[in-house]
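*Asks:* My questions are about this predicted structure, shown below with the sequence.
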Amino acid sequence: MFLIYLRRELRRRRKAALVVASGLALGIALVIVVNSVSTGMQRAQGDVLESLYGLGTDMTVTKAADPASEGGPARPRFNFDAQDGEEQQSNDFVMPQGFQTLAADTVDKVAGQSGVAAAVGGLSLTVVKVDGEFKPGEFQPREGGPGGGGGSTGGPQGEVRGGGAAFDVDSSTVYGTDTTHQDLGPLTSSRITDGRAFTAADAGAKVAVVDAAYAKEKKYRVGGDLTLKGTTFDIIGIATADSGDAAADLYLPLKQAQTLSDSKDKITTVYVRADDSQQLGAVEETIRKNIPGTTVTSSADLADTVSGSLSTASDLAAGVGKWLSIIVLVAAFVVAGLLTMSAVGRRVQEFGTLKALGWTSGRVTRQVAGEAMVNGLVGGVLGIAVGVAAAYTVTAAAPSLTARLGAAAGGPGAPGGGMFRGGGPAAQAADKAVEIGLTAPVSVTTIALAVGLAVTGGLVAGAFGGWRASRLRPADALRRVE
């Protein structure tokens, strides 16, 4: 009887039911879109940070910045060993990024700290290649000198004119990776798309893996070679970054990178994985306390320095978007409840007559609540359909967002200060903007939330209508009879 009466009443009042369901659908769809976009923002931010930290890395350890009174980090000096008669010059200057290095045994110290599961050292370098030529000046006699009919004697009767220098400067980045421990560090955020990766046997070999974008620019290929500071390296692989820009243009075995930069037994960064990702704060504090002279930076710290349109959109989604969805949802619930109450008010004769025929107040209330619950579920289905379609549209369109690390914010991550002072891939990326395509993935959790909201909306509307229906009396129906 309950279902028969429910179906008949919903069919008879389908326009009113559709209005209630549509209001709930709007609120539910907005919640789905906001949650999906927020999830997409978090993934995009993770993609930006992944190229710096590498897969599985929880934090990095770098050398602490020198006090300002000590003059800060050293500045690069370019010295040319030009010889007489040589006009063409070509020099490679290889320097640790940030000009700050740690002793290689810092890796073992970090690995021995409580809560640390693994620690791997790396050396990040900047290579500045200077190509050009010196053009010597030419001696030209002065007018009136010897043969010119005048001038003093006993000294040069002329001057050197012309000459100069023209140089082309090109820079690239190199990351020295520990080939015996490749499960941590920036190289893990790229995949080998041609050739092979490093092996433990490559620790002392003169081999290189080249980033795909840099290889295309310089026309490098697997099986070819490249030269850095007079040393030739065989190219064994091409690596393509999974997202964003690569952490470095070239990857070399750590020992070779140390030799190139005259940084024997030195590293710029220690990449750390914690035993428990929920205890990163405690591990960070332990390392900072037990290993003085270092700066410990977690992925959460670096995430706070992300700026650009990605950060702006993320703030809007987290702030305005969530509050807007809550306001719309509450409004939809209230409107659904009021419309249900209004519908009950128009059915006074009907419910009064049913009570006169023996229906109890509880049965009438359940009938109204059942109708409201169905309206809520219909609204939930419509809302899920609209929300998923909108999220899919965002993913298909993939609007482009930019993210800048540290430097754009002018905060502690800016080059020459704060967490990037110690060098490493973070220093390289501090002044680099990364472009990310936004996605809006819809998770099972989001769908479950939508269903829960639909049920809640039905219950709220049913509570309003049921309360009104329970107060009706058979006499109310008789008073309405003409």
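*Replies:* It's in.
*Asks:* Only C-alpha atoms from now on, for both contacts and neighbour counts.
*Replies:* Noted.
*Asks:* what does stretch 210-223 contact?
*Replies:* The contact list for stretch 210-223, computed with C-alpha atoms under 8 Å, 6 or more residues apart in numbering, reads 194-195, 226, 234-241, 246, 248-251.
*Asks:* tell me how far it is from the chain's mean position?
*Replies:* Here stretch 210-223 is found 25 Å from its chain centre; the criterion is C-alpha atoms, centre = their mean, to the nearest Å.
*Asks:* buried set for it?
*Replies:* Within stretch 210-223, the residues that qualify as buried are 210-215, 220-222, counting by 16 or more other C-alpha atoms under 10 Å.
*Asks:* just to revisit the earlier point, buried subset of the contacts of stretch 210-223, written for PyMOL?
*Replies:* Restricted to buried positions by 16+ other C-alpha under 10 Å, the PyMOL selection for the contacts of stretch 210-223 reads:
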select buried, resi 194+226+234+235+236+237+238+239+240+241+246+248+249+250+251
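*Asks:* Please compare the first structure with the one that follows:
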Amino acid sequence: MFTLTYLRRELRHRSRQALLVATGLAVGVGLVITVTASTGAVGSAQTAVLDTLNGIGTDVTATAKPPPNGDRDHAPSDSRARDASTPGLSVAGGASMDASTVDAVARLAHVAHVAGSLVLSEIGPPPAGSAAIPTTTRIDGIDVTRPGLGPYTSATLRSGRSLSPSDTDSRVAVIDTRYAAAHQLRIGSTLVIAGIRFTTIGVVDQPAASGAASIYLPLAAAQQLPAGQHAHALAGKVSTIYIAATSAADIGTVGAELAALLPSATVTSSRDLAEAVSGSLASATALAHDLGTWLTVGVLLATVATASLLTLASVTRRTREFGTLKALGWTGRRVITQVVAESAAIGLAGAALGVAVGYCGIGLVNAIAPALTATVDDPTGTDSQNVAVHLNVHTGTGTIAAATLLAITAALIAGAIAAWSITRLQPAHALTATE
């Protein structure tokens, strides 16, 4: 009881010094929270971009590669790119693989899930009253019996329903909101693709990216579409295979296995895709990784050093006080306990104030952070995909708990250093010291 009473009296009597130490801790804690949250937001933004481009949960993508230009004239007609000026359908990228390849990939030892898709481009006549520029519609035939992988998983259903395994042999379609608005389509509207009629059953909203499909069809229905004059039938074909590895550690192994299994395909892992991201998001990611790490370490060291110096200076002014207490019978352990208890109380106050400073910093970053952009080349090689990214900086209970522990630890270290220095003095010397 006496210790608590003495602790409360000393903190109230030396409130200015305690507030100064707590403020130093709060600044450090607030900076750590802000930097950590901002770094996490940039990492989350990059993950969101990869999910948008590659699909949620997709670790590796295998894309059919068109033959070299020199061999294009002798390549099978089903793998040739069509003339973009000729109305009709073509496989995006100009190459496809047998659908049986999907089953072969699924049998690999380190593959957890796999799904194939057939990405098509439909060249249509130019809009009435516009220049003679044909329109291009991106169509993605997805395997509805193997959901969960591919760009379609990043879409959010706005109306109607999504594609399901029961739609395998149905002529139904899910369309993007922008495509629906541009063509005045709604649930139940009829779509005509290469002369085949499809019924719209759902409308989805997708992150803004030029590579997002405007129309999603069941894979079997897409394979039944008539290909253009430069291509054979699409039956039994896929253009892209999306793979989820059994674990993050197996992604490299899966990439190597795919390269051996599909030597003519382009194999892209999530890491390759992340390295291919350019634009301001890539710069922010590199800056957050390099500068953020060093800044956090620097702030931690500065916080501990500042708290130690301020606490040591405060305790040094109390040399006669502690000398008197030791002369009255206080042991060195009791003096250390008293100083450390005061430091712990100041650390708690600094943690609470630092959390408030951290939230203010997060709010400031959200208010002034500019929109970022990311550009990634499409795996098919047909175009580049541009994504606008808005940072959503926030923190969680784990970060708050770590920041609180940081403040208390820094205060305890500072108190322990100061207490150790004061207990080295003999009572007689301490009593003769001037405050």
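*Replies:* Noted; the coordinates are in hand. All values reported here derive from a predicted model rather than from experimental measurement.
*Asks:* List the contacts of residue 291 of structure 1.
*Replies:* Residues near residue 291 of structure 1 by C-alpha under 8 Å, 6+ apart: 109-110.
*Asks:* Quick check: it vs residue 219 of structure 1, distance?
*Replies:* 43 Å (C-alpha to C-alpha, to the nearest Å).
*Asks:* post-alignment, the helix of greatest length in structure 1 versus structure 2, mean distance?
*Replies:* In structure 1, taking DSSP state H as the definition, the longest helix is helix 14-53. When structure 2 is overlaid, helix 14-53 of structure 1 sits 1.2 Å from its aligned residues on average, using mean C-alpha distance after the TM-score superposition for structure 1.
*Asks:* Return the set of buried residues in that helix.
*Replies:* Within helix 14-53 of structure 1, the residues scored as buried using 16+ other C-alpha under 10 Å are 16-45, 47-53.
*Asks:* repeat for stretch 168-177 of structure 1
*Replies:* 173-177.
*Asks:* do the same with stretch 92-106 of structure 2
*Replies:* 92-97, 99, 102, 105-106.
*Asks:* Return the residue of structure 1 aligned against residue 403 of structure 2.
*Replies:* By TM-score structural alignment, residue 403 of structure 2 lines up with residue 450 in structure 1.
*Asks:* wait, is that match part of a helix?
*Replies:* Yes: assignment of residue 450 of structure 1 by DSSP: H, G, I helix; E, B strand; the rest coil places it within a helix.
*Asks:* how far away is it from residue 35 of structure 1?
*Replies:* Residue 450 of structure 1 is 11 Å from residue 35 of structure 1, by C-alpha to C-alpha.
*Asks:* where does residue 323 of structure 1 land in three-state SS?
*Replies:* Applying three-state DSSP: residue 323 of structure 1 is helix.
*Asks:* quick one: what's aligned to it in structure 2?
*Replies:* Checking TM-score structural alignment: residue 323 of structure 1 goes with residue 294.
*Asks:* next one: residue 400 of structure 1
*Replies:* Under the alignment (TM-score structural alignment), residue 400 of structure 1 pairs with residue 371 of structure 2.
*Asks:* ok, for its match, nearest residue in space, not its chain neighbours?
*Replies:* Distances taken as C-alpha to C-alpha, 6 or more residues apart in numbering put residue 390 closest to residue 371 of structure 2, at 5.1 Å, once the chain neighbours are dropped.
*Asks:* Quick one: map that neighbour onto structure 1.
*Replies:* Using TM-score structural alignment, the partner of residue 390 of structure 2 in structure 1 is residue 437.
*Asks:* Its match against residue 396, yeah?
*Replies:* No: using C-alpha atoms under 8 Å, residue 437 of structure 1 makes no contact with residue 396, being 9.9 Å away.
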